[in-house]
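Visitor: my questions concern the predicted model and sequence given below.
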Amino acid sequence: MDRLECIKSMVTKCHTTADIGTDHGYVAEMLLNENICEKVIATDLNKGPLDRAIKHLTSVNLHEKCDFRLGSGLTVLKENEADAIIIAGMGGELIADIIEASKNIALKASQLILQPMTTGDKLRQYLKENGFKIIDENIVKELHHYYFVIKAVPGEDEITDEIFYEISKIILEKKDPLMFEYLHKILNVNENIIRSIEKNNSSDYNERAEALKMKNEKIRELMKN
């Protein structure tokens, strides 16, 4: 399953989906073609991508089911206007900033589908600390990159260990083979950093090496369980 397919598959059937940063409008097309929603509010910060989405969705005769809006993040939405909100293809911290800037709107949606390109740990922590609960998560691989797709709803979440900001507990529990592949990659990256740190032999560096060793131990423990 590719990244966009995974995003689409995690949207629960609803009336209106807001696709924030729609780019070409491919996710909007998938959602409408499969009757997952009846209407898409396709938004983008920049005119170029929004024009591309308008052109593409017009070419596949779906433009009448779309409302195209130019603007930043969730500021183009009203409260209760979208049942599902998709924010994909940007950094985790930027996604958190977008939610924070219009938190009243995000908290009124029944589902958020979020796909961070980087810093998924920061996004998971933000959600936990700001009234959102992660109810599902998947991992996909495209070329050599691993991507996480997070589904969150308004609610309280419990985190038993801070490692679960970095490593999705939900995907671990699914025993997804891709997750184990991803964790092996993380272990190797950390081992390489530890080796290069130990060559430098300064006390600051040693502290960092120890922290990474402890993290690797924790990851191996999680993989075993």
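Guide: Nice, I can see it. Residues are numbered from 1 along each chain as shown.

Visitor: going forward, measure contacts between C-alpha atoms and count neighbours the same way
Guide: Noted.

Visitor: give me the outermost residue of the protein relative to its centroid.
Guide: Residue farthest from the centre of the chain, counting by Cα atoms, centre = their mean, is Asn201 at 37.4 Å.

Visitor: how close does that one get to Leu31?
Guide: Using Cα to Cα, to the nearest Å, Asn201 is found at 54 Å from Leu31.

Visitor: what about the nearest residue to Val149 once chain neighbours are set aside, neighbour count?
Guide: Here the nearest residue to Val149 in space, its sequence neighbours aside, is Gln115; by Cα to Cα, 6 or more residues apart in numbering that works out to 4.6 Å. Residues near Gln115, counting by other Cα atoms under 10 Å, number 28.

Visitor: okay, one more to line up with it:
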Amino acid sequence: MELSRRLQAIADEVSKGSAIADIGTDHGYVPIYLYKKNQITKGIAMDIGKGPIERAQNNIKAYGAADVIETRQSDGVSKLKVGEVDTLIIAGMGGLLICKILERRPDILLTIDRLILQPQRDEEILRHFLHASGFRIIKEQILKEEGHFYVIITAIPGKEQYKHNVEYLFGKLLIDEKNPILKEYISYKLEEYDKILHNLSNQKTPRAEERKIEVQQERGMYKEALQWFLLEYN
């Protein structure tokens, strides 16, 4: 089985011998891949939708993985039992939704050794949540696939706080390593903000003026991040 670059990067973060729950599993590809690689001792493929669960069940059966991987229709981790798994994978959802899924079950979080998260947006909110919930971020990745940027966060239990808001906004580890894909993403966003400001320049409505201020503030944070790379942006 060959995974997309995004799913491969997620799967690579799972430690050998782990018991995992894949939340929002869809086709069940990540648990199946990990089973085929003898990387997991147990897998629970979970999804809120009946259709995704049925697809996952068919794929699990086709790959002969039913002795290790089970499916469970569940809203987030609501049907996960304490101590069943040591690793949670939540990918392809907004960061705010991931936070809500996790905060509903603090009893589950207390027993988790590793979180592997791929938020589609609101990464800043998710990083704050992880620190407030007693997790420290040990690895961040950003990759570009088919024109889209994806951030993958790996966290384990521990105390940690960042000193600067820009580190929560873009990821301290990505900034510290001067990740070239992050630099590309920030530059892309700055260009997008410039286009928005140009389009707003001829609009004089109160809402347009409010939006200009919002965009300028957001653009300022992205420009500050570029300065952490010791680059100039004109």
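Guide: That came through, no problem. Since the structure is predicted, the reported quantities are computational estimates derived from the model, not experimental observations.

Visitor: which parts of structure 2 are strands?
Guide: Using DSSP state E, the strands of structure 2 run over 18-23, 40-47, 69-73, 87-93, 114-119, 135-145, 148-157.

Visitor: okay, these in CSV with distance to Gln216 of structure 2 next?
Guide: Shown next, in CSV, are these (distance: least, Cα to Cα, whole Å):
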stretch, distance to Gln216 of structure 2
strand 18-23, 36
strand 40-47, 39
strand 69-73, 43
strand 87-93, 27
strand 114-119, 25
strand 135-145, 25
strand 148-157, 22
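
Visitor: residues in contact with the aligned partner of Leu127 of structure 1 in structure 2?
Guide: Residue pairing (TM-score structural alignment): Leu127 of structure 1 is matched to Leu130 of structure 2. Contacts for Leu130 of structure 2 (Cα atoms under 8 Å, 6 or more residues apart in numbering) come out as 136-137, 155.

Visitor: so which of those residues is the most crowded?
Guide: Compared across those, Ile137 has the highest neighbour count, 23 neighbours, by other Cα under 10 Å.

Visitor: how close does that one sit to Leu143 of structure 2?
Guide: Applying Cα to Cα, one obtains 17 Å for the distance of Ile137 of structure 2 from Leu143 of structure 2.

Visitor: residues contacting the aligned residue in structure 1 for Val82 of structure 2?
Guide: Under the alignment (TM-score structural alignment), Val82 of structure 2 maps onto Glu79 of structure 1. Taking Cα under 8 Å, 6+ apart, we find Glu79 of structure 1 in contact with 104-105, 108.

Visitor: any of those buried? List them.
Guide: Buried by 16 or more other Cα atoms under 10 Å: 105, 108, out of those.

Visitor: quick one: which of the contacts of Glu79 of structure 1 sit in helices?
Guide: 104-105, 108 (DSSP state H).

Visitor: translate Gly48 of structure 1 into the numbering of structure 2.
Guide: Using TM-score structural alignment, Gly48 of structure 1 pairs with Gly51 in structure 2.
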